[in-house]
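Visitor: Can you look at this prediction? I've put the sequence above it.
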Amino acid sequence: MIRGLKIVSIPVTDQDVALAFYTEKMGFKVGTDQPMWPGQRWIELIIPGADTRLALFTPQGHEDRVGGFQSMTFWCDDVFATAEALKARGVTLAEEPTKQPWGTYAKFRDPDGNEFVFSSR
C-alpha cells in the first residue's frame, strides 16, 4: 500500500540559483546532488524534521511549469513567526499571513516565481 509522499518536484530554470535559495533562505538541506544528463542534475532537498523530500528538477518538455502557483502546501507551527523569519532571510512573500475560518496561511515566491502556500498544521 502507498505510505506517503517521497519526493515532490519543484520546476526551476537554474538549479544553482534554486539550490542557493532553498538551502540558504529556506533552511533546507541537500540530500543528494548528482548529474543526470547534460545540463540537468538530480537535486533532492531535505526539510529538517520531515519525511518528504523536494527535487529541484524540471523534466524535459515541462519547462512551461516553471513559475506561477504550485499546487503544494508547506506546513509550519506558526505562520506569523515563519513569515517574519522568511522575510528576514530575504524571501519574498506573495501574500502576508491571513487568518481564515479554515486556518491560517501565507504565500512565498522562489527566484523562478514559483508560488507556494504555507500554513499552520
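Guide: Received, thanks. Residues are numbered from 1 along each chain as shown.
Visitor: When you work out contacts or count neighbours from here on, use the C-alpha atoms and nothing else.
Guide: Will do.
Visitor: for the chain, which helix is longest?
Guide: helix 79-88 (DSSP state H).
Visitor: which residues are in contact with the next helix or strand after that one?
Guide: Using DSSP states H and E, the helix or strand that directly follows helix 79-88 along the chain is strand 92-100. Applying Cα atoms under 8 Å, 6 or more residues apart in numbering, the contact partners of strand 92-100 are 79-80, 83, 86-87, 104-110, 115.
Visitor: Of those, which is the nearest to G67?
Guide: Top of the list for closeness to G67, among the contacts of strand 92-100 and by Cα to Cα, is E115 at 7.2 Å.
Visitor: Contacts only, for F69.
Guide: 114-116 are the contacts of F69 under Cα under 8 Å, 6+ apart.
Visitor: Most neighbours among these, which one is it?
Guide: Each of these was scored for neighbours by other Cα atoms under 10 Å, and E115 scores highest at 22 neighbours.
Visitor: For that residue, pull up the helix or strand it's in.
Guide: Short version, using DSSP H and E: E115 is in strand 114-120.
Visitor: Second structure follows, compare the two:
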Amino acid sequence: MNSPIQRRVGQVFVPVRDMHASISWYAAVLGFEPGDVSHGGTIFDIPTEGETRLALDANRPDFSPSGPPRFFFWTDDMGATVRHLQGLGVTITSDVEDIGSVFFVQFLDPDGNPLMVCQRA
C-alpha cells in the first residue's frame, strides 16, 4: 500500500502549563542552555540531535498528562542517567527495566507528562 505520508517524525510536542519553569526543568535534565520562546511565548524548541525536533507547547494548559510515555530519549549510561535524575529530584516512576533489546526507566516532568530514557542492551 502506498501513502503520501512519510514514515518520519518531524516534531514531538510536549504540553506544558508554565513555560519558563518547564524550560528550566528540561534544560537541567537534558543539559542545554535555555533560549528564546516563540509564538507569543507558547512554543519553545528544545535543541535536539538528529532530525526529529522536540518542542514544549503551552497552547493548551488544560491538558491531561495521563497515559504512557509517547516517546523516549536515548542514553549510553543508564546508571549515570538515574543518578542525574535523582540528583535533580525528578519523580522516577519505574525501576530500570530490562526487556531484552533495551533497558529503560520512566519519570515525570513537572506537569506530570510521562517520559522515558532507554539504553540499548
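Guide: Alright, I've got the coordinates. Treat the numbers as computed from the prediction; the structure is a model and nothing was measured.
Visitor: Reformat the contacts of F69 of structure 1 as a markdown table; add distance to K99 of structure 1.
Guide: What follows is the contacts of F69 of structure 1, written out as a markdown table (distance: Cα to Cα, whole Å):
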| residue | distance to K99 of structure 1 |
| --- | --- |
| N114 | 23 |
| E115 | 19 |
| F116 | 17 |
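Visitor: nearest to V8 of structure 1, of those residues?
Guide: Looking across the contacts of F69 of structure 1 and measuring by Cα to Cα, the closest to V8 of structure 1 is F116, at 12.8 Å.
Visitor: coming back round to it: filter the contacts of strand 92-100 of structure 1 to the buried ones?
Guide: Of the members of those, the ones counted as buried by neighbours, 16 or more other Cα atoms under 10 Å, are 79-80, 83, 86, 104-110, 115.
Visitor: Of all pairs in those, which one is the farthest apart?
Guide: When these are compared pair by pair using Cα to Cα, the two farthest from each other are T104 and D110, 20.6 Å apart.
Visitor: Spell out the residue ranges of the strands in structure 2.
Guide: Across structure 2, reading from the start of the chain, the strands by DSSP state E fall at 11-15, 43-46, 53-57, 73-74, 91-92, 97-98, 102-108, 114-120.
Visitor: got those strands as JSON lines, with distance to G67 of structure 2 columns?
Guide: Formatted as JSON lines, the entries for the strands of structure 2 read as follows, by distance: least, Cα to Cα, whole Å:
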{"stretch": "strand 11-15", "distance to G67 of structure 2": "13"}
{"stretch": "strand 43-46", "distance to G67 of structure 2": "22"}
{"stretch": "strand 53-57", "distance to G67 of structure 2": "18"}
{"stretch": "strand 73-74", "distance to G67 of structure 2": "17"}
{"stretch": "strand 91-92", "distance to G67 of structure 2": "15"}
{"stretch": "strand 97-98", "distance to G67 of structure 2": "18"}
{"stretch": "strand 102-108", "distance to G67 of structure 2": "11"}
{"stretch": "strand 114-120", "distance to G67 of structure 2": "7"}
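Visitor: All set now, cheers.
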